[in-house]
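>>> sequence plus the predicted model coming up.
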Amino acid sequence: MSDAQPHIPDAPHRDQGTALWPITDAILGSEHPKTLARQARLANWTGNTAGDAAAARDQFAALLPRYERVLHPDHHDVLQTRYELARWTGEAGDPAAARDQLATLLPLYEHTMGAQHPGTVLVRYQLAHWTGEAGDPAAARDQLAALLPAYEQFFGAGHEAALVMRYHLARWTEKAGDTTAARDQLTALIPAIESMSTGPSGRARTSPASAERPPAASRTQGLTPREREIARLAASGMSNRQIAQELVLSARTVDNHLARVFSKLGISSREGLPAALSSDRPEV
């Protein structure tokens, strides 16, 4: 039997989830890890699906002290909640606050996860992004320049994720006022983009992204059943720690599975999972 398609609830489903909170609280308790995990998923659904970034920010802001009371401040779920709070703070229109929150969070990720962990790399990317959006394009440029080697090491220099990183580096370089360097950076991207536009046989492909990212259906077919299961749980909003508890795995095992999933699907973070998995439908 085919695996079920990942389900990302729309606003009515979100509202149904909210209505179930009192029942969950009564059965498990308002600060039970599973209760908190469901509320974190609901907050992400509020932002990603219902499009209400401010509400998602407020939900994570209310959730964070409850997580901190239940778990250690360095616990993965606490760090993930702080990351989501910063991200939705920026999306809600306060890039300076998002930048400051991520700047405080980054050393904790580096200490807990390691400097080369995909989660740490993602925090560094978000920090650069919101630094630029907060009005400091030169700092954003410098942060992305320092981050690029980690992307190229993790994905490969010719991978789309690394090329997108190089594009953003050029963009912030231009915004920082160095149009000549930005032009040179974009010019250096042309051969890589052209190689993505034509396959090894030299025949044109449908889009530049298809060189490193084959059609979504073929990408998902390359996932193992366990990788697909973990990817779908991550796409639903569960943190790595929550997935580990759900599947009775170690958090490190989940981390490693997701790193392989990102590489196979040609994405750089869990935020790209819903779209990447959307074509993975059961046959009828």
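Looks like it arrived, so ask away. Because the structure is a prediction, the values reported are computed rather than measured.

>>> can we go C-alpha only for contacts and neighbour counts from here?
Noted.

>>> Trp21 sits in which helix or strand?
Taking DSSP states H and E as the criterion, Trp21 maps to helix 11-28.

>>> how about stretch 172-189: buried residues?
Buried residues in stretch 172-189, counted by 16 or more other Cα atoms under 10 Å: 172-176, 182, 185-186, 189.

>>> the stretch 51-200 of the chain: helices as residue ranges?
53-70, 76-91, 95-112, 118-133, 137-155, 160-175, 179-197 (DSSP state H, counting those that start in this stretch).

>>> out of the buried residues of stretch 172-189, what pair is the most spread apart?
Using Cα to Cα, the buried residues of stretch 172-189 span at most 19.2 Å, a distance reached by Ala176 and Leu189.

>>> quick revisit: with distance to Val254 added, can I get the helices of the stretch 51-200 of the chain in a markdown table?
Shown next, in a markdown table, are those (distance: least, Cα to Cα, whole Å):
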| stretch | distance to Val254 |
| --- | --- |
| helix 53-70 | 21 |
| helix 76-91 | 12 |
| helix 95-112 | 15 |
| helix 118-133 | 12 |
| helix 137-155 | 17 |
| helix 160-175 | 21 |
| helix 179-197 | 31 |
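
>>> below is an additional structure, to be compared with the one above:
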Amino acid sequence: MTICELVDPPAALLSAAAERESVRSAMNEAHEALARLRFHEGLRHGWQEARAEASVREATALAVSEGLRISVDDIRAWSMHPPRSSEIDPTAALALGIWRSQWNVARTFTPLNSRHTLVSRRAPEPLPARLSGIHRDICSALVTGGWQEVSTVAKPVQPQHIVTVKNYCQAPVPTLIHAAAIVAHFRFREVMRPASACVGAAFARSILVEHGVDPTGVAVLSAHDAYDPAAASSAIAGWVQADEDGVARWVEHFMRSIVTAARVGEDVALHIQGRSLG
């Protein structure tokens, strides 16, 4: 059976999985970890720098998961002095684009410690436009360098894949499970080409912030799976299984990845507090 013949888990399975005691327990641990991150002393005044560094680390984790040989130091240097297309190869161009997508998503987040209620400067974008914008950032350096045609950017491989994303986002489940479904779907399906998984990760990060699950924007969602790709592959197989047991297995794995994400975020905050990045 090919991947095209496999079915997407129906949104109803998210609700069923959410009722499981093991999933609820894993979700509670994830929320507790994010709460600890929220009140880290390093984010009191350094949240802007922390978000920037989290974007660097998230981009690095995603690039590594895409099979690219890129380090945190490489992407951190680019974040301060973006290279010209003539100075990099296609591998580095993709990594640079992944960082741009993370940074541009982070720039839309509400300030963490503002005393004032801020009104968004722009109206919410429709889902297809939002995903297209993320993919456009990811492919930006590839296009500029002549390695990818503009006509292939910001388009879903199949429109139905976007419909499935919308269905997952509208499922009556907690936001953490929405994020779990989004990350899994963009890994399972090549929703956009290249770097579908990176589009899903950026979108998942944004909804966790927007819905107040990770108001810091500093949790590094993809770190866990970059550290242990074998466990990630095993867990995503549960999602592909497309039954309640398999979906629950993936969701529990994702909650563990959120705990790791928060811990990496705390490390970022600690280094910001001590002014010891690099």
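Here it is on my side, so go on. Given the structure is predicted, the values throughout are model-derived calculations rather than measurements.

>>> can you give me the TM-score here?
The TM-score (TM-score structural alignment, normalised by the length of the second structure) is 0.29; 128 aligned residues with a Cα RMSD of 5.7 Å.

>>> so which elements touch the helix holding Trp21 of the first structure?
If you count contacts as 3 or more Cα pairs under 8 Å, 6 or more residues apart in numbering; DSSP states H and E, helix 11-28 of the first structure packs onto helix 33-48.

>>> Gln102 of the second structure is in contact with Ala202, isn't it?
Yes - if you go by Cα atoms under 8 Å, Gln102 of the second structure and Ala202 touch, sitting 6.1 Å apart.

>>> the second structure: helices as residue ranges?
Secondary structure of the second structure (DSSP state H): helices at 12-18, 21-38, 43-65, 72-80, 90-106, 127-144, 159-170, 175-188, 196-210, 223-227, 229-241, 244-273.

>>> could you dump these to JSON lines with mean neighbour count?
As requested, the helices of the second structure are arranged in JSON lines below (neighbours: other Cα atoms under 10 Å):
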{"stretch": "helix 12-18", "mean neighbour count": "19"}
{"stretch": "helix 21-38", "mean neighbour count": "18"}
{"stretch": "helix 43-65", "mean neighbour count": "24"}
{"stretch": "helix 72-80", "mean neighbour count": "16"}
{"stretch": "helix 90-106", "mean neighbour count": "23"}
{"stretch": "helix 127-144", "mean neighbour count": "21"}
{"stretch": "helix 159-170", "mean neighbour count": "16"}
{"stretch": "helix 175-188", "mean neighbour count": "23"}
{"stretch": "helix 196-210", "mean neighbour count": "23"}
{"stretch": "helix 223-227", "mean neighbour count": "20"}
{"stretch": "helix 229-241", "mean neighbour count": "17"}
{"stretch": "helix 244-273", "mean neighbour count": "24"}
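
>>> rewinding a little: give me the buried positions along the helix holding Trp21 of the first structure.
Buried residues in helix 11-28 of the first structure, counted by 16+ other Cα under 10 Å: 14, 17, 24.

>>> tell me the one of those residues nearest Arg241 of the first structure?
Set against Arg241 of the first structure, the nearest of those by Cα to Cα is Thr24 (20.0 Å).

>>> so how many other residues sit close to the nearest residue to the closest one once chain neighbours are set aside?
Using Cα to Cα, 6 or more residues apart in numbering and skipping residues adjacent in sequence, the residue nearest Thr24 of the first structure is Thr35, 6.5 Å away. For Thr35 of the first structure, the neighbour count with other Cα atoms under 10 Å is 16.

>>> how close does Thr35 of the first structure get to Ser197 of the first structure?
Thr35 of the first structure is 47 Å from Ser197 of the first structure, where distance means Cα to Cα, to the nearest Å.

>>> likewise Ala140 of the first structure?
29 Å.

>>> what about the two, which has more around it?
Between Ala140 of the first structure and Ser197, counted using other Cα under 10 Å, the more crowded position is Ala140 (28 against 20).

>>> ok, that one - contacts?
By Cα atoms under 8 Å, 6 or more residues apart in numbering, the residues touching Ala140 of the first structure are 128-132, 172.

>>> so how do I select the buried members of these in ChimeraX?
Under the burial definition 16+ other Cα under 10 Å, those of these that qualify are selected in ChimeraX by:
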select :128,129,130,131,132,172
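
>>> ends of stretch 54-74 of the second structure, what's the gap?
14 Å.

>>> hang on, I meant stretch 237-249 of the second structure
End-to-end distance for stretch 237-249 of the second structure, by Cα to Cα: 9 Å.

>>> what do you get for stretch 70-84 of the first structure?
Taking Cα to Cα as the criterion, the two ends of stretch 70-84 of the first structure lie 18 Å apart.

>>> now stretch 33-45 of the second structure
Start and end residues of stretch 33-45 of the second structure are separated by 20 Å (Cα to Cα).

>>> same deal with stretch 38-47 of the second structure?
The separation between the terminal residues of stretch 38-47 of the second structure, taken as Cα to Cα, is 10 Å.

>>> and the contacts of stretch 18-26 of the second structure?
Contact with stretch 18-26 of the second structure is made by 17, 173, 177, 248, 251-252, 255-256, as judged by Cα under 8 Å, 6+ apart.

>>> can you tell me how far Asn28 of the second structure is from Val183 of the second structure?
From Asn28 of the second structure to Val183 of the second structure the distance is 19 Å (Cα to Cα).

>>> nope, Thr60 of the second structure is what I meant
Relative to Val183 of the second structure, Thr60 of the second structure is positioned 17 Å away (Cα to Cα).

>>> same check on Ile162 of the second structure?
Ile162 of the second structure is 13 Å from Val183 of the second structure, where distance means Cα to Cα.

>>> before we move on, what about Val209 of the second structure?
Distance from Val209 of the second structure to Val183 of the second structure, counting by Cα to Cα: 15 Å.

>>> quick revisit: could the contacts of stretch 18-26 of the second structure go into JSON lines alongside distance to Pro229 of the second structure?
Shown next, in JSON lines, are the contacts of stretch 18-26 of the second structure (distance: Cα to Cα, whole Å):
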{"residue": "Ala17", "distance to Pro229 of the second structure": "23"}
{"residue": "Val173", "distance to Pro229 of the second structure": "27"}
{"residue": "Ile177", "distance to Pro229 of the second structure": "21"}
{"residue": "Ala248", "distance to Pro229 of the second structure": "19"}
{"residue": "Val251", "distance to Pro229 of the second structure": "16"}
{"residue": "Glu252", "distance to Pro229 of the second structure": "16"}
{"residue": "Met255", "distance to Pro229 of the second structure": "16"}
{"residue": "Arg256", "distance to Pro229 of the second structure": "14"}
